[in-house]
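In: Following is a predicted model, sequence given first.
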Amino acid sequence: MNATAIVTGGCGGIGAATASRLAADGFTVYSTDLAGAIEAATEAVLATAHHRLVHDVADEDSWADVVGHVLSIEGRVDVLVNNAGVGNMATAVDEMVAGWHRVIGITQMGVWLGMRAVGPIMVEQRAGSIVNVASIFGSSGGKGDMFAYHAAKGAVLSMTKSAAVLWGPDQVRVNTVQPGFVQTPSLERNADAARVEWMTTNAPLGRVATAAEVANAIAFLAGRESGFITGADLVVDGGWLAR
């Protein structure tokens, strides 16, 4: 029986790279994203997973549909990668209530809903690995903007530890990967030259990561090689937080 993985935000840079890496590792991969993202995805992105499912991570009914569909076919869920997330550039002063709710709903609540949806299944299996994609902006102040995103990613770090303690006795592991800056379509759309220079000059390795490098870390935490690791934060930032 093949192990099964669900990857949210699978049409994005890290999500697509993670789906591809897990598929190469032998998982049957169900990649999820919004309908518009799937429709706009390239053939190369669509080819990274075995199955594509329309999914709104901020909606609990959508989670029930996705997990129910996977269970009806596979009978189990071995890995969940909570990768989907959004942000904006607003500061604590500039942020609006609507913007706050959107970022928190997708980037923080979406992670909670995912854990809530698959955790009991993994407990019943007495096996499973959840990898939540956080950010170095959950552990640092960045440039003082992206306020809601910082709040959401900080919450992901603490929620992960709480869930790891809750489900550890049932052999369900929960960890985070904290990427730094990653070469993705989102970065290319949203970061101007000055911001990219700030990203690279503050990283001791002097560059941004590739999506594949982050996917490698996620795959490690998802797989058997990390069998005694839970409640951990794996930082993949080229040394950015070390400064």
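Out: Looks like it came in fine.
In: From now on I want contacts and neighbour counts done on CA atoms only, so please keep to that.
Out: Will do.
In: can you pull the contacts of the spatially most central residue of the chain?
Out: Among the residues of the chain, residue 83 comes closest to the average C-alpha position under Cα atoms, centre = their mean, at 1.9 Å. Neighbouring residues of residue 83 by Cα atoms under 8 Å, 6 or more residues apart in numbering: 7, 8, 9, 10, 14, 15, 132, 133.
In: Spell out the secondary structure type for the first one.
Out: Three states are possible here, and by DSSP: H, G, I helix; E, B strand; the rest coil the one that applies to residue 7 is strand.
In: Quick one: residues contacting it.
Out: Residue 7 touches 15, 18, 19, 29, 30, 31, 32, 80, 81, 82, 83, counting by Cα under 8 Å, 6+ apart.
In: the strands in this structure, which residues?
Out: 4-8, 28-33, 51-54, 79-82, 128-133, 172-179, 182-183, 209-210, 233-236 (DSSP state E).
In: okay, now the one to match up with it:
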Amino acid sequence: MGLEGRTALITGGASGIGAAVARRLAAQGAAVALADLNPAALATTAAALTAQGARVLALPLDVTDADAVQSAVAHAGAELGPVRLLVNSAGITGAGAPMGQVSIADWRRVMAVNLDGAFFMMNAAFPVMAAAGGGAVVNVASVMGTVASARFAHYAASKHALIGLTKSAAADGAAMGIRVNSVGPGFIDTPLQDGRMDAARRDHIAAQHLLGRWGTADEVAALIVWLLSAEAAFVTGSHHLVDGGYTAV
């Protein structure tokens, strides 16, 4: 797939979709820099990949800190080689509340992580990628970047905006040899969902997907890794749903 020897930086890399991407990239021979706010999960995931023979760097990182992002990209480059692959998987949903009751602090935090974080990462990584001969970026949006959701206006707005940011970044990146795409997962079983709803609610959501179930992190990771690979060399500026048919009807 043309990934061997490349350095990938994955935000939200300690668990869920980010960790699943890291496992697939490592299996293809890529070096992986895992960036995450959760130090315990970061250490566990990094240790597991190292035990499998992967070149791994654990990077404690708050993606809302632009200076820390710049340092993380530089550190990954110094330890593993210039970052050529970037996956912006870090994200939060925020607290559910109807319009009129969304706290300003929650709005700003969701936007800071989901949108500012992806922008800071690309802004820092683009010059490195261009100097190294190009690269590929995948931004993890959501089905809620395509449709809407009551009580989660902040989350939906951040993911709609992330898709627009992806397209603009692709327009800028083309001349630098940098491809940029986004994916829109449906409801995926990840630690982000743990304890958020009861069984009845989970079953109701599963039924909203044509396939009648929740997705897995590895199913999303398979699409992300393909988009990063040489097999997707003519794919840029586009949004790819992996939602079990959630948005089809």
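Out: That came in fine, so what should we check first? Source: prediction; values computed, not measured.
In: about what we covered before: what remains of the contacts of residue 83 of the first structure once you look at the second structure?
Out: Shared with the second structure under both residues aligned by TM-score structural alignment, their matches' Cα atoms under 8 Å, the contacts from these are 7, 8, 9, 10, 14, 15, 132, 133.
In: Which residue in the first structure aligns with residue 139 of the second structure?
Out: If you follow residue 139 of the second structure across to the first structure using TM-score structural alignment, you land on residue 132.
In: and its match, how far is that from residue 53 of the first structure?
Out: Look at residue 132 of the first structure and residue 53 of the first structure: by Cα to Cα, to the nearest Å, they are 19 Å apart.
In: Could you dump the kept ones among the contacts of residue 83 of the first structure into TSV and include distance to residue 166 of the first structure?
Out: Putting these into TSV (distance: Cα to Cα, whole Å) gives the following:
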residue	distance to residue 166 of the first structure
7	22
8	23
9	26
10	27
14	28
15	26
132	16
133	19
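In: Settle it for me: which of residue 132 and residue 53 of the first structure has more neighbours?
Out: Using other Cα atoms under 10 Å, the more surrounded residue of residue 132 of the first structure and residue 53 is residue 132, with 28 against 19.
In: Touching, the more buried one and residue 111? I think so.
Out: Yes: the criterion here is Cα atoms under 8 Å, and residue 132 of the first structure meets it with residue 111 at 7.1 Å.
In: Show the contacting residues for the residue of the second structure positioned farthest from its centre.
Out: Here the second structure reaches farthest from its C-alpha mean at residue 100, the gap being 29.4 Å by Cα atoms, centre = their mean. By Cα under 8 Å, 6+ apart, residue 100 of the second structure lies in contact with nothing.
In: ok, now with 10 Å
Out: residue 151 (Cα atoms under 10 Å, 6 or more residues apart in numbering).
In: The longest helix along the first structure aligns to what range in the second structure?
Out: With DSSP state H setting the assignment, residue counts place helix 147-167 as the longest helix in the first structure. Helix 147-167 of the first structure corresponds to residues 153-173 of the second structure when matched by TM-score structural alignment.
In: any idea how far that stretch is from the chain center?
Out: 12 Å (Cα atoms, centre = their mean, to the nearest Å).
In: quick one: buried residues of that stretch?
Out: 153-167, 169-171, 173 (16 or more other Cα atoms under 10 Å).
In: got it, and stretch 206-225 of the second structure?
Out: 206, 208-209, 213-225.
In: which part of the first structure lines up with it?
Out: Under TM-score structural alignment, the match for stretch 206-225 of the second structure is residues 200-219.
In: Stretch 5-25 of the second structure now?
Out: Going by TM-score structural alignment: stretch 5-25 of the second structure matches residues 2-22.
In: Which of the buried residues of stretch 206-225 of the second structure sits closest to residue 185 of the second structure?
Out: Taking Cα to Cα as the measure, residue 185 of the second structure lies nearest residue 220 of these, at 6.7 Å.
In: contacting residues for that closest one?
Out: Residue 220 of the second structure touches 16-18, 20-21, 140, 183-186, 188, 241-243, counting by Cα under 10 Å, 6+ apart.
In: What distance do you get for it to residue 100 of the second structure?
Out: 34 Å.
In: what's the answer for residue 195 of the second structure, then?
Out: On the measure of Cα to Cα, residue 195 of the second structure and residue 100 of the second structure end up 26 Å apart.
In: same deal with residue 131 of the second structure?
Out: Where residue 100 of the second structure is concerned, residue 131 of the second structure sits at a distance of 47 Å (Cα to Cα).
In: Residue 204 of the second structure now?
Out: Distance from residue 204 of the second structure to residue 100 of the second structure, by Cα to Cα: 26 Å.
In: again, but for residue 64 of the second structure
Out: Distance from residue 64 of the second structure to residue 100 of the second structure, by Cα to Cα: 25 Å.
In: Neighbour-wise, which one of the kept ones among the contacts of residue 83 of the first structure leads?
Out: residue 10 leads those on contacts (other Cα under 10 Å) with 32 neighbours.
In: residues in contact with that one?
Out: Taking Cα under 10 Å, 6+ apart, we find residue 10 of the first structure in contact with 16-20, 30-34, 37-38, 41, 45-46, 48-49, 52-53, 81-84.
In: Return a PyMOL selection command for the buried portion of those.
Out: Command for PyMOL that selects the buried part of the contacts of residue 10 of the first structure, burial taken from 16+ other Cα under 10 Å:
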select buried, resi 16+17+18+19+20+30+31+32+33+34+38+45+46+48+49+52+53+81+82+83+84
